[in-house]
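**Student:** Structure, please.
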Amino acid sequence: MFLHVVMMQFNRDADAQFHQRVQHYCARIKSECDGVAGYDFQPNLASRSDGLDHAVIGAFADSAAHDRYQVSSAHQEMKAYMASFIERLVVCDSEIQTFS
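**Tutor:** Below is the predicted model:
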């Protein structure tokens, strides 16, 4: 499985409407992108978040599914919409072992 984590710090313009629209993009990604095992936008609950207060967390069948997601229209539209609200962003992409 391939894990994609994007941790973000937003500016003050990221209001409730912003969060609702991002959730809409997440739903589109889950329904439109092949190989998405899970995809969510959530607050970062870590006490050591260093201001990175939200994250997009995606799990993909493999790195090829992640690559397809990266160029999908839903993801490209989401990135374009979110760009002006993001002050700081950190990405982690990694293969992870799954347990049965």
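**Student:** okay, CA-based contacts and neighbour counts for the rest of this
**Tutor:** Will do.
**Student:** Report the separation between the closest residue to residue 14 other than its chain neighbours and residue 42.
**Tutor:** Nearest residue to residue 14 in three dimensions, chain neighbours excluded: residue 85, at 5.9 Å (C-alpha to C-alpha, 6 or more residues apart in numbering). Distance of residue 85 to residue 42, computed by C-alpha to C-alpha, to the nearest Å: 16 Å.
**Student:** What ranges does the protein have for its strands?
**Tutor:** 2-10, 36-43, 54-60, 86-95 (DSSP state E).
**Student:** Now the second one, please; I'll put the structures next to each other:
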Amino acid sequence: MHIVMMEFVPGTDAAFFQKVEDYAERIRKECQGVRLYHFGANEAARSQGYTHAVVSAFDDAPTHDAYQVSKAHVEMKTYMGPSIQRLVVYDGAAPLL
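**Tutor:** I've put the predicted structure just below:
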């Protein structure tokens, strides 16, 4: 599992989030071994300002490692970086149902 929760700078608009979703779609298509890859708004009342998250699951650790350096993911991080105010990451094993 790989989960990234993000808070964005004020003024981040819908066009930005649509482009991020376009990157997420590329990752789902281009990265082998990705079982789940979702970018979406955080609807939790206790979000502490983390308004969006990437929730993803991979076949195994080597698949996750390959994703980290994939062209689509590197481009996505480069695009999003200037707009991210804060983020927190969880990487760990979890059983898939």
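**Student:** what TM-score do we get after superposing?
**Tutor:** Taking TM-score structural alignment, normalised by the length of structure 2 as the basis, the two superposed chains have a TM-score of 0.96; 97 aligned residues with a C-alpha RMSD of 0.8 Å.
**Student:** hang on, the earlier thing: what's the residue nearest to residue 14 of structure 1 aligned with over in structure 2?
**Tutor:** Residue pairing (TM-score structural alignment): residue 85 of structure 1 is matched to residue 83 of structure 2.
**Student:** now swap in residue 32 of structure 1 and tell me
**Tutor:** Checking TM-score structural alignment: residue 32 of structure 1 goes with residue 30.
**Student:** and the residue nearest to its match when sequence neighbours are not counted, how many neighbours does it have?
**Tutor:** Once flanking residues are discounted, residue 30 of structure 2 sits nearest to residue 72: 7.7 Å by C-alpha to C-alpha, 6+ apart. Residues lying near residue 72 of structure 2 (other C-alpha atoms under 10 Å) number 21.
**Student:** thought residue 72 of structure 2 was touching residue 28?
**Tutor:** No: applying C-alpha atoms under 8 Å as the test, residue 72 of structure 2 and residue 28 come out as separate, 9.6 Å apart.
**Student:** returning to that earlier point: just give me the match in structure 1 for the residue nearest to residue 30 of structure 2.
**Tutor:** Under TM-score structural alignment, residue 72 of structure 2 pairs with residue 74 in structure 1.
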